[in-house]
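In: Predicted model follows, preceded by the sequence.
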Amino acid sequence: MVIAGTADLVVSYAFSVVGAIILLVAGFIVAGWAKRAVFHALDKRGDTTLARFMAAGARYGVLILVGVTVLAQFGVQTASIIAALGAAGLAIGLALQGTLQNVAAGVMLLFLRPFKIGDFIDAGSVMGSVEEIGLFATELKTFDGLYVLAPNSSVWGSPVTNYSRVERRRFDLTIGIGYDDDVDLALETLGELVRGDDRVLDDPEPFLFVGALGDSAVEVTARVWIGASDWWTASRELTKKAKQEFDARGISIPFPQRDVHMITAGQN
């Protein structure tokens, strides 16, 4: 009888083990399918970052469901396991409040999309091109090629300036000229310069004006709009060419000056 009972137990557990193995194999296959399906569905919309996040979430969701089902195969009360996991999750959450803040901030960044991979951003203490947006941190690459790993909570908690979000940016080319120089000639020179550059947009058209009468110079400005991808190089090159054109036409760019009146002793 003991031998027969043992044999029945072995057979019963053997079927449970075989069933668990089949469930695990099928679960991993389904998890892979779910990950690829979610990724391709979201990636078609051009949102690669969110596609990766949701695809990973779909895979882990399927694997967790498979794990609970496998335990049920061996007669384990899954309700108690789920309750235990919930209690453990609460304890871990209390112990990792800072980490969970990063996770929550990462979720908000992924769904609200203030920036995407490849955008150049300024988020308070960090600035650079976005390389990756993860659940815990955002990876950036600075202008000088340095790698920056910024916690999501610090990025989410700061005002974010996205230099790549809009298609065009304004640039004010402001130069100070001497009070003895011809203002109209200076404005004409700036107008010819900006209108002759193909990177300067025609709409809105360039706006030329005298901005201020400073202590040592008259400020003349050419306000133009440039495509975001060309803004950095175009703004620097236009500034250089403006200096060269002003020099060629005899328009001075004065440095700050101050008149000093000397009063000697006994002089009224």
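Out: Good, I have the coordinates. Residues are numbered from 1 along each chain as shown.
In: For the rest of this, base every contact and every neighbour count on C-alpha atoms.
Out: Noted.
In: next structured bit after the strand or helix carrying I81?
Out: Assigned by DSSP states H and E, I81 falls within helix 78-95. Next along the chain after helix 78-95, taking DSSP H and E as the criterion, comes helix 97-112.
In: how far off helix 78-95 does that next one point, in degrees?
Out: Relative orientation of helix 97-112 versus helix 78-95 (axes from the mean of the first three to the mean of the last three C-alpha atoms, to 10 degrees): 100 degrees.
In: Do you have the strands of the protein handy? List them.
Out: Secondary structure of the chain, counting by DSSP state E: strands at 120-123, 126-133, 137-141, 147-151, 161-162, 168-177, 207-213, 218-227.
In: So what's the gap between the fifth one and the chain middle?
Out: Relative to the centre of its chain, strand 161-162 is centred 8 Å away, using C-alpha atoms, centre = their mean, to the nearest Å.
In: what's next to it, contact-wise?
Out: Residues from elsewhere that reach strand 161-162, judged by C-alpha atoms under 8 Å, 6 or more residues apart in numbering: P114, F115, D119, F120, I121, D122, A123.
In: For F255, give its distance to L187.
Out: 19 Å (C-alpha to C-alpha, to the nearest Å).
In: Please compare the first structure with the one that follows:
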Amino acid sequence: MESVHFDIDAVLRRLLDEAYGLLSALPLLVLALLVVWLAWLVGRWLSQRTLLERLARRNPFLRELARTTAQWAVTSIGVLVALEIMDATSLVGAVLGTAGVLGVALGFAFKETLENYLAGILMSIRQPFSPRDHVVIDGNEGLVIALTSRATILMTPDGNHLRLPNALVFRSVTLNYTRNPSRRFEFEVGLASDEDLLRAQQIGIERLRQLDGVLQAPPPRAFISALGDSSVQLRYHGWVDQRSHDFLMVRSEAMRQVTAALDEAGMDMPEPIYRLHIHERGHALPGAPAARQEARPAAPAQADTRVITDLVEQIEQEQRTRDEEDLLDPSAPKE
């Protein structure tokens, strides 16, 4: 067998050819890097222009997104020019193909994150609610604290923080109690079927008109809502200005006042009837203390129905200590 001969001279010649090629391309490489660096500087300069501030002055999220997009767009153009200088544009197709496959893989891996991010962008443009709005989103009730790029943060009526993904908020039905400051309350009172129902309606309406916190326009109203076997249900309506009075407190006071007015007028409000069977098992022991009746304090003429600011004060304190920027703008036009 012939011996294997290793030609070191061919290897050295190949290495020398590659080294000469790199040395000859070194000026072009330096020029290409200089072009990329200049493009990065131009993109940074462009991202700080006041034009972008005007385009997204009401939305800090869009402002930052516009800055980043402008800088990376100019930098990408510089990279393409650099590849053209190096006569390496064939790499662009390979890079784009790899980026496409990688983008699909990342899209499936971070599907929910991307959905929340895009929903945050759209909601920051639409402004569906304002800070401290009282909303119900997908059955979750609370006051809006902030809108971030990933979640909408609420404070529930019992003071707990509730984070809802932006994608859920974007596709859910939102009930906003604050957008219209006037809100209607209602409650029912049962009367005996032989009572003057028209007079009962007028008595309740007149008492509602005198109640602090109930609006005069639209006026309070009353109507018969149901007929029972031994009673008739009257339903009373009234409107509250939520900017100055608390909805639940006004409704509670309205129920108390109307019930008291009907009772003062001698209206019969039937109560549930129970049949008791009493069986005698003995006599009371001698000297046993009689049942004592505790004196109840008289109820005030009218309870305080002014708006309650417990949650508002907690939300303001929360917003002062937040590090992440809020995407909601109270002065921006709403959807």
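Out: That came through fine. This structure is a prediction, so every number in the text was calculated from the model and none was measured.
In: How alike are these chains, TM-score-wise?
Out: After superposition, the two chains reach a TM-score of 0.71 (TM-score structural alignment, normalised by the length of structure 1), with 250 aligned residues with a C-alpha RMSD of 3.8 Å.
In: circling back to that earlier point, can I get the contacts of strand 161-162 of structure 1 in JSON lines with neighbour count and distance to G176 of structure 1?
Out: Shown next, in JSON lines, are the contacts of strand 161-162 of structure 1 (neighbours: other C-alpha atoms under 10 Å; distance: C-alpha to C-alpha, whole Å):
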{"residue": "P114", "neighbour count": "15", "distance to G176 of structure 1": "37"}
{"residue": "F115", "neighbour count": "19", "distance to G176 of structure 1": "37"}
{"residue": "D119", "neighbour count": "17", "distance to G176 of structure 1": "34"}
{"residue": "F120", "neighbour count": "22", "distance to G176 of structure 1": "31"}
{"residue": "I121", "neighbour count": "22", "distance to G176 of structure 1": "31"}
{"residue": "D122", "neighbour count": "17", "distance to G176 of structure 1": "30"}
{"residue": "A123", "neighbour count": "18", "distance to G176 of structure 1": "32"}
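In: Tell me which of F255 and L187 of structure 1 has more neighbours.
Out: For F255 of structure 1 versus L187, neighbours defined as other C-alpha atoms under 10 Å are more numerous around L187 (18 against 11).
In: wait, what's in contact with the residue nearest the centre of structure 1?
Out: Per C-alpha atoms, centre = their mean, the C-alpha nearest to the average position across structure 1 is that of F115, at 4.0 Å. Shown in contact with F115 of structure 1 (C-alpha under 8 Å, 6+ apart): L109, I121, N162, R165.
In: Quick check: the gap between the aligned partner of the third one in structure 2 and A119 of structure 2.
Out: Residue mapping for N162 of structure 1 onto structure 2 gives N176, with TM-score structural alignment as the criterion. As for N176 of structure 2, its distance to A119 of structure 2 is 19 Å (criterion: C-alpha to C-alpha).
In: More neighbours: these two, which one.
Out: Between N176 of structure 2 and A119, counted using other C-alpha under 10 Å, A119 has the larger neighbour count: 22 against 17.
In: Report how many residues lie close to the nearest residue to Q77 of structure 1 once chain neighbours are set aside.
Out: Nearest residue to Q77 of structure 1 in three dimensions, chain neighbours excluded: L71, at 8.0 Å (C-alpha to C-alpha, 6 or more residues apart in numbering). Residues near L71 of structure 1, counting by other C-alpha under 10 Å, number 15.
In: Distance check, L71 of structure 1 against V62 of structure 1.
Out: 14 Å.
In: Ok, which of the strands of structure 1 comes nearest R236 of structure 1?
Out: Among the strands of structure 1, strand 168-177 comes nearest to R236 of structure 1, with 9.7 Å by C-alpha to C-alpha.
In: angle of the closest one against strand 218-227?
Out: Going by the same axes, to 10 degrees, strand 168-177 of structure 1 makes 160 degrees with strand 218-227.
In: how far off strand 207-213 does strand 168-177 of structure 1 point, in degrees?
Out: Using the same axes, to 10 degrees: strand 168-177 of structure 1 against strand 207-213 is 50 degrees.
In: who does strand 168-177 of structure 1 touch, helix- and strand-wise?
Out: strand 218-227, helix 231-248 (3 or more C-alpha pairs under 8 Å, 6 or more residues apart in numbering; DSSP states H and E).
In: Give me whichever of those is most buried.
Out: Compared across those, strand 218-227 shows the largest average neighbour count, a mean of 21 (mean count of other C-alpha atoms under 10 Å).
In: can you tell which of the strands of structure 1 is closest to K241 of structure 1?
Out: Here strand 168-177 is closest among the strands of structure 1 (C-alpha to C-alpha), at 10.9 Å.
In: returning to what we had before: what's the match for the residue nearest to Q77 of structure 1 in structure 2?
Out: By TM-score structural alignment, L71 of structure 1 lines up with V79.
In: Tell me the spacing between its match and A39 of structure 2.
Out: Distance, V79 of structure 2 to A39 of structure 2, using C-alpha to C-alpha: 8 Å.
In: same deal with W72 of structure 2?
Out: W72 of structure 2 is 9 Å from A39 of structure 2, by C-alpha to C-alpha.
In: what does D17 of structure 2 give?
Out: D17 of structure 2 is 33 Å from A39 of structure 2, by C-alpha to C-alpha.
In: One more: S231 of structure 2?
Out: S231 of structure 2 is 83 Å from A39 of structure 2, by C-alpha to C-alpha.
In: Also L52 of structure 2?
Out: Taking C-alpha to C-alpha, one finds L52 of structure 2 at 18 Å from A39 of structure 2.
In: These two: which is more packed in?
Out: Using other C-alpha under 10 Å as the criterion, L52 of structure 2 and A39 rank with A39 on top: 22 against 18.
In: got the contact list for the more buried one?
Out: A39 of structure 2 is in contact with V74, T75, I77, G78, counting by C-alpha under 8 Å, 6+ apart.
In: for those, which one is nearest L191 of structure 2?
Out: Using C-alpha to C-alpha, these come closest to L191 of structure 2 at V74, 77.1 Å.
In: pretty sure that closest one is in contact with L41, am I right?
Out: No: V74 of structure 2 is not in contact with L41 according to C-alpha atoms under 8 Å; the separation is 9.0 Å.
In: Looking only at neighbour counts, state which of these two leads.
Out: V74 (20 against 15).
In: how close does the more buried one sit to A39 of structure 2?
Out: Distance, V74 of structure 2 to A39 of structure 2, using C-alpha to C-alpha: 6 Å.
In: Return the residue of structure 2 aligned against V38 of structure 1.
Out: With TM-score structural alignment as the criterion, V38 of structure 1 matches L55.
In: Quick one: neighbours of N140 of structure 2, just the number.
Out: Other residues close to N140 of structure 2 by other C-alpha under 10 Å number 13.
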